[in-house]
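> Requesting a structural model of the entry that follows:
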Amino acid sequence: MTGTQLAAWIKGHWKIENLLHHVRDRTFREDDSTIHVGHLPRTMASLRNLAIGVHRQDGHTDIAAALRRTARDYRRPLAALGLTG
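Here you go, the predicted structure:
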């Protein structure tokens, strides 16, 4: 592996870390979760990833603001998923 390839790999890793894990840690406070049994931690992480993905697909970059906006009207995430008319 060349230095350029290693640098690209590290940059890619931190892009994922910043786009997904950081949001899960800060916005959803995932590290403070008390869910530790069986498949539940992975299930919750998947649901958080889905929420982040839906908001990003809908054009939002500030996920915390998007969650607050969504909390005011339950139809917004359904519309983003194409589940309402």
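> use CA for all of it now, contacts and neighbours both
Will do.
> Check this structure and tell me which residue is nearest its centre.
residue 52 (3.3 Å; CA atoms, centre = their mean).
> Could you measure from the closest residue to that residue other than its chain neighbours over to residue 45?
Closest residue in space to residue 52, ignoring its immediate chain neighbours: residue 63 at 6.6 Å, by CA to CA, 6 or more residues apart in numbering. Look at residue 63 and residue 45: by CA to CA, to the nearest Å, they are 15 Å apart.
> between those two, which one's more packed in?
residue 63 (20 against 15; other CA atoms under 10 Å).
> need the next SSE after the longest helix along the chain, C-terminal direction.
When the chain is parsed with DSSP state H, its longest helix is helix 40-57. Of the helices and strands lying after helix 40-57 in sequence (DSSP states H and E), the nearest is helix 63-71.
> one more to line up against the first:
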Amino acid sequence: MIKANRPLLHQRLKYLPWREVPLLGRTRATAHGRDEIRRIKTATVADLDFPHAAQAVQIVRRRRTVTTGKVSLERVYAVTDLTAEQADPAEIASRVRLHWGIENKIHYVRDVAYSEDTSQVRTGTAPRAMAALRNLAIGALRLTGRTNIAASLRHHARDTTRPLTTLGIT
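Here you go, the predicted structure:
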């Protein structure tokens, strides 16, 4: 996914002639109190000035909150090194959804449970080491069948022997 932290590339993707690109895929899902429609367009690209870029992707998400009826529209852009022959729009859409699953399962949990985005650890290899330790803790909890990481962390924090027991050390 190309976000605003890559402004030049994001702008190039945004201003591709998307109106001329046919709609290649559409999915609809209702979950978590939202009705969501996702539309995908892909275009073969050659001069994005991004290494190995073969296709540009535009996904338009239209979400409607079931209870309030509030509608939001979001356009996201991505690039892939997969050619149109290697990955059709349905495959790309699937990979994007998988990416967001990882984002929600790991990065969101790290930020919410550990307040990672507000961490003051910023120099040397310490940020990478802390991220690895957080991933290790989350992975260990998931291996034991825990799905609510925040509740599991609170549970383990109340008794210093619990983390060792979880890891099979005692």
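> So after superposing, what's the score?
Here the TM-score for the pair of chains, by TM-score structural alignment, normalised by the length of the first structure, is 0.94; 84 aligned residues with a CA RMSD of 0.7 Å.
> Now do the residue nearest to the centre of the first structure against residue 70 of the first structure, distance only.
On the measure of CA to CA, residue 52 of the first structure and residue 70 of the first structure end up 12 Å apart.
> again, but for residue 17 of the first structure
Residue 17 of the first structure is 24 Å from residue 70 of the first structure, by CA to CA.
> With residue 58 of the first structure instead?
For residue 58 of the first structure, the distance to residue 70 of the first structure - CA to CA - is 12 Å.
> and what of residue 49 of the first structure?
Taking CA to CA, one finds residue 49 of the first structure at 16 Å from residue 70 of the first structure.
> Do a quick rundown of the strands in the second structure.
25-31, 34-44, 55-65, 71-80 (DSSP state E).
> Just tell me which of those ends up closest to residue 111 of the second structure.
Proximity to residue 111 of the second structure (CA to CA) singles out strand 71-80 among the strands of the second structure, at 21.7 Å.
> Map the residue nearest to residue 52 of the first structure onto the second structure.
The alignment partner of residue 63 of the first structure in the second structure, by TM-score structural alignment, is residue 149.
> residues in contact with its match?
By CA atoms under 8 Å, 6 or more residues apart in numbering, the residues touching residue 149 of the second structure are 109, 113, 138, 141-142.
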